[in-house]
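Q: 3D, please:
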Amino acid sequence: MKVVETAIPDVKILEPKVFGDERGFFMETFREEWFKKDVADVTFVQDNHSKSSQGILRGLHYQTEQTQGKLVRVIQGEVYDVAVDLRKNSPTFGRHVGILLSDENKLQLWVPEGFAHGFYVTTELAEFVYKCTDYYAPQFEQRVLWNDPALDIQWPLVNGQAPILSEKDKAGILLIDAPVF
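A: From the prediction side, this is the model:
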């Protein structure tokens, strides 16, 4: 696996070695020893899997306690994935990394603790899987508004149409009002 640096040093793109022929392909998606040495010394405790239709945007989510680092990838379709730095003492506070993840490019994104995370589905359907460093704790969940002008995220909205949001995500707050780390 190859680590690709991003504009925010703690956020990493992981590019697997893919071995394929006419029968299909094989790739290693996670190796604990390598990950701890080359990416982050963390332990994963929960795996999640979501399926979403085109135009759905999930995010920007984070937990103020039981904070979660996430290793994310797409196994069907494509999403635009975003990590926003919410660490107030970080030189990259309020900045984000955005990347297309797909079943074709097989890239993964490491989103450390202290970041809000979200994704937007660009294909007809997408299945998204991710590992978490702590358990989901809805009582600590927060949401930053996906289109906060201060973040200036250039979401690749299909046909320029507004994304489909959950009621909770519609009620997201601006970064300036959000609890941060």
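
Q: going forward, measure contacts between C-alpha atoms and count neighbours the same way
A: Will do.

Q: so is the nearest residue to residue 165 once chain neighbours are set aside in a helix, a strand, or just coil?
A: Nearest residue to residue 165, sequence neighbours excluded (Cα to Cα, 6 or more residues apart in numbering): residue 57, at 5.7 Å. Look at residue 57: counting by DSSP: H, G, I helix; E, B strand; the rest coil, its state is strand.

Q: Proceed likewise with the subsequent sequence, for comparison:
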Amino acid sequence: MIFTATELQDAYIIDLEERSDHRGFFARTFCAQEFEAHGLKPTVAQCNLSYNYKKGTLRGMHYQLKPAAETKLVRCTKGAIYDVIIDMRPDSPTFLSHIGVELTADNHRALYVPEMFAHGYQALTDDAEVVYQVGEFYTPGYERGLRYDDPFFNIEWPLEVTVISEKDLNWPLLSMIPIGDAEVLSITV
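A: Coordinates of the predicted model:
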């Protein structure tokens, strides 16, 4: 695997190191030892599959608070997505910064999402399929989210949002999150 640090502290793009021959190729998609060597949490508590019927579908921006904070390894296995992460760690030098990465079935790229990063994506194709390896169990009482169209972040989604859940549509704007909301203590906008 090829680990490329992003501009957000502790977040990585992971590309395959393919071994090719006349049959096709072989590549490792996960190795606990290699993750640990890069300072990444190698725990996999759950594996999830997300399927999106229509391009323009948006899911996110989700994160979980400690003690149930999740890491994620996200990979698009069919079609294409635009994956966005936001650093929600108040003590981080990249606090409240975000990046977007195109993950496709063709580029085989994955995005490592550290704990306390809000995560969401938009399907760029019909029938986009996404696989997540998650480092903590889904714990509804610790789940939080941000609005995908929050003007504070000004995320430039590639397509018009055509499908979104009520839940994701109704996450609060950053300016509406109460100061003192568990891990998000020092948000001032």
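
Q: Now the TM-score, please.
A: TM-score of the superposed chains, computed with TM-score structural alignment, normalised by the length of the first structure, equals 0.92; 178 aligned residues with a Cα RMSD of 1.5 Å.

Q: Could you find the counterpart of the residue nearest to residue 165 of the first structure in the second structure?
A: Counting by TM-score structural alignment, residue 57 of the first structure corresponds to residue 58 in the second structure.

Q: Just to check, the residue nearest to residue 165 of the first structure is in contact with residue 168?
A: No - Residue 57 of the first structure lies out of contact with residue 168 (Cα atoms under 8 Å); the separation is 11.6 Å.

Q: Just the residues contacting the host helix or strand of residue 4 of the second structure, thanks.
A: Following DSSP states H and E, one finds residue 4 of the second structure within strand 2-5. Residues outside strand 2-5 of the second structure that contact it (Cα atoms under 8 Å, 6 or more residues apart in numbering): 11-17, 38.

Q: Make a PyMOL selection of the buried ones in those.
A: Typed into PyMOL, the next command selects the buried ones out of these (criterion: 16 or more other Cα atoms under 10 Å):
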select buried, resi 11+12+13+14+15+16
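
Q: What's the local residue count around residue 147 of the second structure?
A: By other Cα atoms under 10 Å, 18 other residues sit near residue 147 of the second structure.

Q: and if you look at residue 164 of the second structure?
A: So residue 164 of the second structure, with other Cα under 10 Å, has 15 neighbours.

Q: how about the strands in the second structure?
A: Applying DSSP state E to the second structure gives strands spanning 2-5, 12-15, 19-21, 24-26, 46-52, 58-64, 72-78, 80-87, 98-104, 110-113, 117-123, 128-134, 143-145.

Q: Next, format those strands as a markdown table and append distance to residue 163 of the second structure.
A: Output for those, formatted as a markdown table (distance: least, Cα to Cα, whole Å):
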| stretch | distance to residue 163 of the second structure |
| --- | --- |
| strand 2-5 | 31 |
| strand 12-15 | 27 |
| strand 19-21 | 38 |
| strand 24-26 | 35 |
| strand 46-52 | 9 |
| strand 58-64 | 6 |
| strand 72-78 | 18 |
| strand 80-87 | 14 |
| strand 98-104 | 19 |
| strand 110-113 | 23 |
| strand 117-123 | 9 |
| strand 128-134 | 13 |
| strand 143-145 | 17 |
